[in-house]
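J.: need coordinates for the following:
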Amino acid sequence: MSLPLEAAPAVPSDPPKLDDWFAGLGDDFAGRMAAGALRAGMSDGWRVRWRGRELELQVDADFPFSAPRIYLVGYARAQAQPHVERDGKLCLGSKPVPGDGIATVKAALAAAFRLLAENETKQHDDDFREDFGLYWLNWSSDTDLLAEVLPGPEGTTQCRLVRAVQTKNRAFVLPSKADAARFWTNRTGAAPKWLKTTALIPIDPLPAPHRYPDTAAELWTLVEARTRGGTDLLARLVDNDPKEFFVVLAGRAPSGREHYAALRIRRPLDRAGLPLKRRILRQGLERAENPMRTLFGRFRIERLATDRLDASSSRLPEGLQRQMAAAKVLVVGCGALGSGVARMLAQAGVDHLRLVDPDSLGWENIRRHELGADHVGHGKARSLANAIRAALPLIGFVEGYQTTFATFAREHSEALNDTDLIVSCTGDWTADASVELALTRLGRKGLAVYGWMERHALASHALLLGSAGAKLADGFDEHGNPRLPVVAGGKPPPPECGGASTTFGAVELAHAQALVVRLAIDALRGLETAPAWHSWIADVVAFEEAEASVASGWAVSRGQPGNMGGLFVGDWSFT
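T.: Sure thing, here's the model as predicted:
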C-alpha cells in the first residue's frame, strides 16, 4: 500500500461507506474482523497488508469521534520496535476528523505507515533508551508487585547495596537503612519489621527490549557485560541462598535522564510448589567453573513494573529542589491558613519543617482546615505534622509543638537559631509581635513572612520582613488594627462562630495560602528581599455577597481594584 492512501469504492455509494473504502484497497485489504477477534472495548475492525506485514485497524463505539487503534499482528519482543506497545498497538498521534470515518481512518493509517517506515531505517532506536522506563514497564512480567525506587544522591554512578521494604503489592527501594526506616515510619507510624538488602547496579548502555533478561542467567550475562563489579553484588546477594531478593538496574538515557528497572529474584519451586531446599539448590556447585554464576542462574526472575518515588519532585527545577530541601522553615499558627501553608511548603520540597500552635482542632475548623473530623480534639500542630509525614513520607523532618511561639522560642532556642525562615499565620497581633521580637534576636539571619486575612477573606496579605529596617508594627496601631485595611463594612459573622471566627470559604482560603507560600519560597530562593508586601483582593461579587466595600484609604493609596480583584504589590510604608 502506498501513500497517500487513496482508494476508489468497489461499490459506489453516497456518502461513501467505510467498508466500501477498504474494499477499494484491493489485495491490500485482508478482510473484516470477526467480532470475537476484536480487542477489549472495540466494536469493529479491518485488516490490511503493508510491506509483507498485517495490521489490524479497530474502532470503538465512539468512532468517528475517536481515533482508531492500529495493531501489528504477530508482534513479539524479539522484533520490538520503538513506539509499539506489548500487544502490538502503535503509538500514533493522529486525531479523529469528527464525523468523517474515512478521513479519520486515512489519517491513522498514514501515521502508522510513516512510523513503521521510520522504524525500518532505525530513526527511533534511541527512544528505547530515552524512554527506557516506559518500555520496561511495557514488557514487565505479569505480576501484581510494583517497585517504587528512590535513587539517592549517587544516582546511576556506582554499584551499591540499598534497602527495600515490601508489602503485598509494593516494594519500596530506598538508598539506605536510615532512609527506608524514615520513609516507612513516616508512612505508617511504625518502624519497618524487616528490610531486604537489594543491589542497585548501573549498566551502560541501557538495553533495548530484545535484550531484557528473561532468566537469571541472562541477567548475569547482561550485568557482566555492561557493568564493573555488578556481578560481585549479585554473588553477594545469592550467597546466602535467600528465598527472594531484588535487583535494580539503573542507567542514563542519551539526554541524561536517569532510569531504574527492578527485578525480583526467587528460588525455583519444587514439585509441591515450595521454594527448593538449600542443599538441592546447591547440588553440583563444587564442580562448576563459576559456582556463584551457576547458583545465580538457577533462580527465576520477574521484571517488575517500576516507578520513581521522587517522580513528583522531578517536575521542579533542579536548583529549586536543592534549595527547598536545604531550607529549614518554622510555621507559627496551624489554623486554616497556616495548615495549608505548611502542607504546600512540604509539597514544594521544603524538607525540614517545625510547626507551632497551642490549640486543638475544633468542629468549627474542619470545613477549611487541612485536617478533618478524625483530628478534632487533638493538637493542630502535632496532628498536622503526622498527616504531612504520612502523605509525604520522603520528607526529612516534620515536628509539631503544641505551645505558643514565645514558649517555643524559650524552650527550643537552638532550633529557632537554626531556622532559615519563620512563616507566621496566627492572625493574632500579640503572637506576631512575639515573632518580631525573636527576629531581632536572630540578628542578620532573621527573616519572616507574616500572613493574615481580613473580614470574610476578602483580602489576604503576605509580608516579608527582616530583623532590621521596616517593622510589622509600622502597619498596625497599638491595638493591632491595620493602618491601611482593604475591607470596609461587611455583615457580621453568623451566630455559630460566636464572633470569634472570620467567615470565608475554601476558594478565598486557597488564594491566601498560595499568596503566603509563594512569597515564602521566593524569599528562600533570594528572589524577594525584605521588606515585601503582597496582597490579594477578592472580586466584586464576593464583596457584594459580604455586604462590604473597598476601604477609601486603600483606594486612594493603592488604587481601586478592578471587578476581578487580583494581586497588589506595594511598599510597607504608611507615611
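J.: contacts, neighbours, all on C-alpha from now
T.: Fine.
J.: what does whatever helix or strand Ala235 lives in contact?
T.: Following DSSP states H and E, one finds Ala235 within helix 230-238. Contacts to helix 230-238, defined as Cα atoms under 8 Å, 6 or more residues apart in numbering, come from residues 159-161, 197-199, 201-202, 220, 223-224, 245, 292-293, 295-296.
J.: and the very next helix or strand once past that helix with helix 230-238, angle?
T.: Sequence order places strand 244-252 as the next helix or strand after helix 230-238, per DSSP H and E. Here strand 244-252 runs at an angle of 160 degrees relative to helix 230-238 (axes from the mean of the first three to the mean of the last three Cα atoms, to 10 degrees).
J.: the structure of the following sequence is requested for comparison with the preceding one:
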Amino acid sequence: MHEASIRRHAAVERVRECLRDLHGVDPTPLGRRALAAYHHRFRIKSGWRLPVDFGEPHPRHIDVLIPEGFPLVRPQFGLLERPPFLTWPHVERDGSLCLLANMSEFDPDDPAGVVVRLLGKSCTLVRDLLEGGMAERDFLDEFLTYWRYDRNASDGRLTSILRIERPSREIAVWQTTGIRLLGDTEEQVTGWLRNRYGDKVLRPSRLQKGLLVWLDRPMLPSEYPRTARDVQVLVERCGGEAPRLLPGRPSAR
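T.: Model (predicted):
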C-alpha cells in the first residue's frame, strides 16, 4: 500500500474511533449516493453522518466528510436538514458548511482533534443560524460572494471602467464572446477596446445601453431581482432620476 494511503487509512481510523467515543456508538458511514451529493471540488472519499440535538423536535444530521489527501487536506462538513439555498449564510448549495477561510492552518498530525474542533464549529454555526441573528448581517457583509452564488454564471466576470460614484445613470456596455466591458460613455468604451485589441475588435459594433443602479445598501438574497418586474421595482426604489432611465420611460434628458 502507498505511504500516503497508509497514512490516510490510519487517520480515518483515528477519527472513527474518536467519533465513536464521543457518541457511544460507531458513527454511520456515508454511502456512495450521499458522498456524491457533495461538490466534486472537495473530492470526498468517505465520511459519517452524525445526529445532533439542537433543541428541536427532531435531531438534525451533520456529515463529517473525509477528502482525498486527508489528513494533509482538512475535512469538510455538511448539513443534511437545511432550508433552501441562500436562506442561511455559510451553507453552500450542496449543504457544505463554510467554517474556515481557504488558507486557514490546521494540524495534519492530529486528525481526530481537527475533526472534533471543526465539528464543534459546525454545531455552533447551525445553532447561531437557528437563532436567526447572524443571517442578515452576514448576507449584507458578504454580498458579493452570495450574489455570485445566486447568479451561478460561468461567464460572470465583468471588466468595468466606470466611475464608482453616484448617481444611478445610463452607461455603455460592450458584450461579446470573451469581452464584457462597462463604461460611462460609448467613447470611453470604444477607446479602451481600441487600445487593448486594435480597431478590428470594433467591427461589428457590439455597443449597448445599460443602467448603473446605485443602491444605498447591499441586497439580501430575498431581494435579488429574478424578473424584469423585479428590476423595475428595484430601480423605482432607488428614486431620483433612475426610474426615468428605464426603457419605455420618458427620457431624463
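J.: one step back: buried sites along the helix holding Ala235 of structure 1?
T.: Gly230, Thr231, Leu233, Leu234, Ala235, Leu237, Val238 (16 or more other Cα atoms under 10 Å).
J.: still on that earlier bit, where strands are concerned, which of the contacts of helix 230-238 of structure 1 count?
T.: Among those, the members falling in strands (DSSP state E) are Arg160, Leu161, Thr197, Thr198, Ala199, Ile201, Pro202, Phe245.
J.: element containing the residue nearest the centre of structure 2?
T.: For structure 2, the residue nearest the mean C-alpha position is Tyr149 (4.3 Å; Cα atoms, centre = their mean). Following DSSP H and E, one finds Tyr149 of structure 2 within helix 143-151.
J.: quick one: that helix to structure 1 mean distance?
T.: Compared with structure 1 after fitting, helix 143-151 of structure 2 has a mean deviation of 1.3 Å; criterion: mean Cα distance after the TM-score superposition for structure 1.
J.: which part of structure 1 matches that helix?
T.: Alignment of helix 143-151 of structure 2 against structure 1: residues 132-140, by TM-score structural alignment.
J.: residue boundaries of the strands in structure 2?
T.: Using DSSP E, strands in structure 2 cover 28-29, 44-52, 60-67, 76-79, 159-160, 169-176, 179-183, 207-212.
J.: want to throw those into CSV with distance to Gly113 of structure 2?
T.: CSV is the format used below for those (distance: least, Cα to Cα, whole Å):
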stretch, distance to Gly113 of structure 2
strand 28-29, 19
strand 44-52, 16
strand 60-67, 13
strand 76-79, 14
strand 159-160, 44
strand 169-176, 51
strand 179-183, 47
strand 207-212, 49
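J.: go through those and name the closest to Tyr197 of structure 2.
T.: Judged by Cα to Cα, the one of the strands of structure 2 that comes nearest to Tyr197 of structure 2 is strand 179-183, at 10.7 Å.
J.: mean distance, that closest one to its aligned residues in structure 1?
T.: Mean deviation for strand 179-183 of structure 2: 1.9 Å (mean Cα distance after the TM-score superposition for structure 1).
J.: for that strand, list every residue counted as buried.
T.: Leu181, Leu182, Gly183.
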